[in-house]
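Asks: build me a model:
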Amino acid sequence: MNPQLSFSLQLSATPRAARLARLLTVEQLRSWGVPFEDAAQLVAELCANAITHGRVPGRDFRLDISVDASRGVRIEVVDPRGDVPVGEPRRGLAIVEALSDRWGSTPGPAPRKVVWAELKC
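Replies: Now for the predicted structure:
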């Protein structure tokens, strides 16, 4: 595995976007020789969350994936709504919590937020 690989997509906040993000993630990670099953599920859940809870009409969201030989896979979804999730995880974020080694959210460039998850390879 190369020391640092990255992949980024700008997607419309539509129901098809989570599926497209998942398919493109599988192909990208496969081409890098990185295990993709859990990462693909995390991408689908984080993107669906951005579409459902972070959607602002007319605004896209971004998917960023990076792979570092020493840290593993990091998935970030940046959506246009700045409010950070609080309280008990909803169903999708509970899946993210179960599959990832670490996850969280941080404020992004205003008014955005970043929800991220990490997997060790």
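Asks: contacts and neighbour counts: CA atoms only from here.
Replies: Noted.
Asks: contacts only, for Leu5.
Replies: By C-alpha atoms under 8 Å, 6 or more residues apart in numbering, Leu5 lies in contact with 66-68.
Asks: and the strands in this protein?
Replies: Here the chain has its strands, by DSSP state E, at 4-11, 61-68, 72-79, 102-107, 113-119.
Asks: quick one, which of these gets closest to Ser31.
Replies: Among these, the nearest to Ser31 by C-alpha to C-alpha is strand 4-11 (11.1 Å).
Asks: list the buried residues of that closest one.
Replies: Leu11 (16 or more other C-alpha atoms under 10 Å).
Asks: tell me the angle it makes with strand 72-79.
Replies: 20 degrees (axes from the mean of the first three to the mean of the last three C-alpha atoms, to 10 degrees).
Asks: next one: strand 4-11 to chain centre, how far?
Replies: Computed by C-alpha atoms, centre = their mean, to the nearest Å, the chain-centroid distance of strand 4-11 equals 10 Å.
Asks: could you give the angle of that strand to strand 61-68?
Replies: Going by the same axes, to 10 degrees, strand 4-11 makes 170 degrees with strand 61-68.
Asks: which one of the contacts of Leu5 sits closest to Glu45?
Replies: Using C-alpha to C-alpha, Ser66 comes nearest to Glu45 of these, at 17.3 Å.
Asks: one more, please, to line up against the first structure:
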Amino acid sequence: MTHHQLTDEAKPPDAPARQQNLRFSSTRRGARLARQLAVQQFTEWTGLPYDSDPARTVALVTAELASNAVRHGSLPGRDFRLTLILLPDRFRMEVTDTRPERLPPPVTLQPADETSGRGLLIVQSYADCWGRTVHDAYTKTVWAEVRLRTTVS
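Replies: Got it, this is the predicted structure:
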């Protein structure tokens, strides 16, 4: 039985409720489109408003992951892939690029005069969890998850 043939009753607790995979050009425009699509898909799947805290977090984290893939993980003529996964209690964003040898560095605080290098610090601060995975000699995936919760003001 394939994943698509499973009924809701037969799905394991962490099985994705929904999943989407898309490829984008390794350009600033591709990163921007990935961010916009992630937020649009998040709001459609969860029913949470576009201006909710979780939707804003999805926008910020996806923007950082996608821009890192463009800036540090691209090879000429190679796209990056955005995978969006809705799980029962969280939303997962995965960005796969073509530079497995360029793993994200450990997250450290940067001096205040630095103008770059804070992207993963932002991801670590806003995402509930994040990490990286190298599946093969050609790609790596950096992922982050946001819990599905709202705060009442």
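Asks: related to what we said a few turns ago, could I get the strands of the first structure as JSON lines with distance to Glu37 of the first structure?
Replies: Formatted as JSON lines, the strands of the first structure follow (distance: least, C-alpha to C-alpha, whole Å):
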{"stretch": "strand 4-11", "distance to Glu37 of the first structure": "17"}
{"stretch": "strand 61-68", "distance to Glu37 of the first structure": "14"}
{"stretch": "strand 72-79", "distance to Glu37 of the first structure": "12"}
{"stretch": "strand 102-107", "distance to Glu37 of the first structure": "17"}
{"stretch": "strand 113-119", "distance to Glu37 of the first structure": "11"}
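Asks: aligned partner of Arg92 of the second structure in the first structure?
Replies: Aligned against the first structure by TM-score structural alignment, Arg92 of the second structure finds its counterpart in Arg74.
Asks: over to Trp130 of the second structure?
Replies: Counting by TM-score structural alignment, Trp130 of the second structure lines up with Trp103 in the first structure.
Asks: the residue nearest to its match when sequence neighbours are not counted and Leu63 of the first structure, how far apart?
Replies: Sequence neighbours aside, Ala117 is the residue nearest to Trp103 of the first structure in space, at 4.1 Å (criterion: C-alpha to C-alpha, 6 or more residues apart in numbering). Counting by C-alpha to C-alpha, to the nearest Å, the separation of Ala117 of the first structure from Leu63 of the first structure is 12 Å.
Asks: picking that back up, I figured the residue nearest to Trp103 of the first structure hits Arg74, correct?
Replies: Yes - between Ala117 of the first structure and Arg74 there is a contact at 5.8 Å, judged by C-alpha atoms under 8 Å.
Asks: higher neighbour count, those two?
Replies: Set Ala117 of the first structure next to Arg74 and count neighbours by other C-alpha atoms under 10 Å: Ala117 wins out with 23 against 20.
Asks: the alignment partner in the second structure of the more buried one: what's it in contact with?
Replies: Alignment note: Ala117 of the first structure maps to Ala144 in the second structure; criterion TM-score structural alignment. By C-alpha under 8 Å, 6+ apart, the contact set of Ala144 of the second structure is 61, 92-94, 123, 127-131.
Asks: and what of Leu99 of the first structure?
Replies: Leu99 of the first structure neighbours (C-alpha under 8 Å, 6+ apart): 38, 42.
Asks: again, 10 Å this time
Replies: 38-39, 41-42, 93, 117-119 (C-alpha atoms under 10 Å, 6 or more residues apart in numbering).
Asks: quick check, central residue of the second structure?
Replies: For the second structure, the residue sitting closest to the mean C-alpha position, by C-alpha atoms, centre = their mean, is Met93 at 2.7 Å.
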